[in-house]
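1. predicted model and sequence follow; I will ask about them next.
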Amino acid sequence: MDELSWEEWQSLCEMMNGYIKTQVLSSACDLGVFDVIERGATLASLPRQLEIDEHGCRVLLLGLKHLKLINVGETGKIENAPLTRRCLLRGSAQSMVPFVHLNDKIQHRACLHFTQALREGRNAGLDEFPGDTPTLYGRMAANPALERLFHEGMGAYTRLSPRMMAIEEFSDVSRLLDVGGGDGTNAIRLCERYPSVRVTLIDLPSVIEKARANIAARGLEERVTCEAVDMFTDPWPQGCDGVIFSHVLEIFSPEKIQFLYRKTRAYLADGGHLFVWSLMCDPDEAGGLQSVKSSLYFVTVASGQGMAYPVRDHTTWLRDAGFDVVSEYDARTIDHCALVAR
């Protein structure tokens, strides 16, 4: 048998050892390494500033230098790389630190149960979190700290998805129903970008209070109202000529998505707009990485269902529900797509 080529060996090592990158990044964010470095640090001073062992600090820096998140000068001064300054400082406008925490403490932790989930046909990663409800969202409702971590992380993730905002059809809507709107991040961004749009946000009771607080902090109470509603079982508030699902549908099975599309069609008057902003995999269902990761997370812990479905599935379901898909905004670089239907 031929020996492995260097390229094959490197590819195999990347698959086997990629989790190390996640662990180095997560530990650095837990320790606040990048914020300490930004205030001024050297190889000699960093262990004391972080209150960790010198040898452990050396190993951590080995990982951070490999990831090119820091640079060390000849004098031993440590500096953050440009990407680190932009996205990994806790106080930066585009900080992804909350999502790093979500990724580590919920998604990565739970996805260690992927094999068990496949064998048992259930979201076995849910065993990591106390409670008896069948989804992660139900268990978070009884765990305020976990729910806060989740929504802060998703808020950070959403803020770095600018393409969803550049949809011209939003200007044709006067009041938008944000279904499963979470902590209000999308509603706030939409109102700031489209001055004529008003939003009604619906979500579970434990989430709504967070949304109201965020909206009040931005002075948008007159334009965004929040109501505690179960999207499946409760009637939706009336008076909207548009509906948006943002990072909601991919959690569910095809049957539940089709139910929500039919419910939306019955809710909207003729000519009303439906906006779908979702993780979507490649047409041949061969990637990309974010769609694979999220699909594992949905199956292993979130709901035991769902995946980053390809565009064609959504298009079929929308047409079956009575919609015409009028626009497709491709964001394949981040494994997303936005669909606009009427």
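-> Looks like it arrived, so ask away.

2. can we go C-alpha only for contacts and neighbour counts from here?
-> Fine.

3. is His113 in contact with Thr300, as I believe?
-> Yes: the pair His113 and Thr300 qualifies as a contact (CA atoms under 8 Å) at a distance of 6.6 Å.

4. what do the two both touch?
-> 124-125 (CA atoms under 8 Å, 6 or more residues apart in numbering).

5. the two - which one has more neighbours?
-> Thr300 (27 against 20; other CA atoms under 10 Å).

6. burial count for Gly184?
-> 29.

7. thinking it is in contact with Ala211, fair?
-> Yes: in this structure, Gly184 is within contact of Ala211 by CA under 8 Å, at 4.7 Å.

8. adding another structure so you can compare the two:
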Amino acid sequence: GLRDAVAAVVGPDAVERDRNRYPWRVLHGRLAESLRGEVGMTDEDFAWPPRTDEQTAAFERSMAVGLGPVLETLHRHADRLWADRRRLLDVGGGDGTLAARVLDDAPHLRADVFNLPAVAPLVADTRQRCGHPDRLGFVGGDFFAEPLPPGYDALAFVRVLHDWPNDVARRLVEAAYRALEPGGLLLIGEEFRTPDRLAMQFFWSYFLIGVDTCVSRLREVEFYTGLLKEVGFERVAVLPGGWELVTAYKPAA
């Protein structure tokens, strides 16, 4: 256990090593200048949205490195979540790392990643490396330009909704409701606002202003539980874990 913890912090795939791939030191000790917009990373160092295939790959790799807390919670509740599910759509699912890990715990499940077409080669790489390539797929699309694909009895937003304003988050939840099969499961996973998390986010918010003009939101979990009920979902619940998960079901009829 201790070896795994050390590897997670300083091993070759660690979050800290991933962060060090970016020249964050150009901002070190320059908070006032960063807040005034006088200093920041260049688009060559970090562009948002990514502008090249290399930047897209680097961004999705960084997102995958930070999935540990939500993967732990998904694993803990795997029997409850996936026992009667057959098809999962992971919306904005990065390079497929999360979907592949879900499939480890759900032998009867097929998972498709829904993401921009530029991400398809990254999911293909993940498919080659995972233990069940026949059950991991990819659907290219843009959830701002087209409906979410239908035919799924489970749909996940993991670290997606917090990137957008309240009205956009609502539209995406409504799109999920329309896309899901009757009785379908919707899962929302991200860091929800607590006093401790808010204190940690204080640093990252200021740091990211100088990196990528990040406006990621740290919302209270009640925002989502209330929204889901307003949209029409039922059996709304919050599952405990390193990051809590919000689950809800579309009525069966």
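-> That came through fine. Predicted model, so just to flag it, every value in this text is computed and none were measured.

9. gap between Cys87 of the first structure and Val301 of the first structure?
-> To Val301 of the first structure, Cys87 of the first structure is 27 Å away according to CA to CA, to the nearest Å.

10. look at these two and report which has more neighbours.
-> Set side by side, Cys87 of the first structure and Val301 show more neighbours around Val301, with 29 against 17, by other CA under 10 Å.

11. for that one, what are its contacts?
-> Shown in contact with Val301 of the first structure (CA under 8 Å, 6+ apart): 107, 110-111, 123-126, 135-136.

12. quick one: end-to-end length of stretch 83-101 of the first structure, please.
-> First-to-last residue span, stretch 83-101 of the first structure, CA to CA: 18 Å.

13. in the stretch 1-150 of the second structure, which spans are helices?
-> Using DSSP state H, counting those that start in this stretch, the helices of the stretch 1-150 of the second structure run over 2-10, 15-19, 31-35, 53-65, 68-76, 78-82, 97-105, 120-129.

14. hang on, the earlier thing: for PyMOL, what selects the buried ones among the contacts of Val301 of the first structure?
-> Of the contacts of Val301 of the first structure, the buried ones can be selected in PyMOL as follows, counting by 16 or more other CA atoms under 10 Å:
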select buried, resi 107+110+111+123+124+125+126+135+136
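
15. specify which member of the contacts of Val301 of the first structure is nearest to Met280 of the first structure.
-> Gln107 (18.2 Å; CA to CA).

16. list the contacts for the closest one?
-> So Gln107 of the first structure contacts 297, 301 (CA under 8 Å, 6+ apart).

17. would you mind finding the match for Asp125 of the second structure in the first structure?
-> In the first structure, the residue matched to Asp125 of the second structure (TM-score structural alignment) is Ala213.

18. do the same with Leu103 of the second structure
-> Match for Leu103 of the second structure (TM-score structural alignment): Cys191.

19. any idea how far that match is from Leu176 of the first structure?
-> From Cys191 of the first structure to Leu176 of the first structure the distance is 10 Å (CA to CA).

20. identify the contacts common to those two.
-> 197-199.

21. now the buried members of those.
-> Buried members of these, scored by 16+ other CA under 10 Å, are 197-199.

22. would you agree Ala341 of the first structure is in contact with Tyr329?
-> No: between Ala341 of the first structure and Tyr329 there is no contact under CA under 8 Å: 11.7 Å.

23. which one of these two has more residues nearby?
-> Neighbours per residue (other CA under 10 Å) separate Ala341 of the first structure from Tyr329, with Ala341 holding more: 22 against 15.

24. OK, contacts around the more buried one?
-> 273-275, 318, 323-327.

25. which position in the second structure aligns with Ala269 of the first structure?
-> In the second structure, Ala269 of the first structure lands on Glu181 (TM-score structural alignment).

26. so what's Arg163 of the first structure closest to, chain neighbours aside?
-> Computed as CA to CA, 6 or more residues apart in numbering, the closest residue to Arg163 of the first structure that is not its neighbour in sequence is Ala331, at 7.1 Å.

27. thinking again about what came up before, neighbour-wise, which of Cys191 and Leu176 of the first structure wins?
-> Higher neighbour count among Cys191 of the first structure and Leu176: Leu176, with 24 against 16, using other CA under 10 Å.

28. and the more buried one, how far from Thr200 of the first structure?
-> 6 Å.

29. quickly list what's touching both of the two.
-> By CA under 8 Å, 6+ apart, Leu176 of the first structure and Thr200 have these common neighbours: Cys240.
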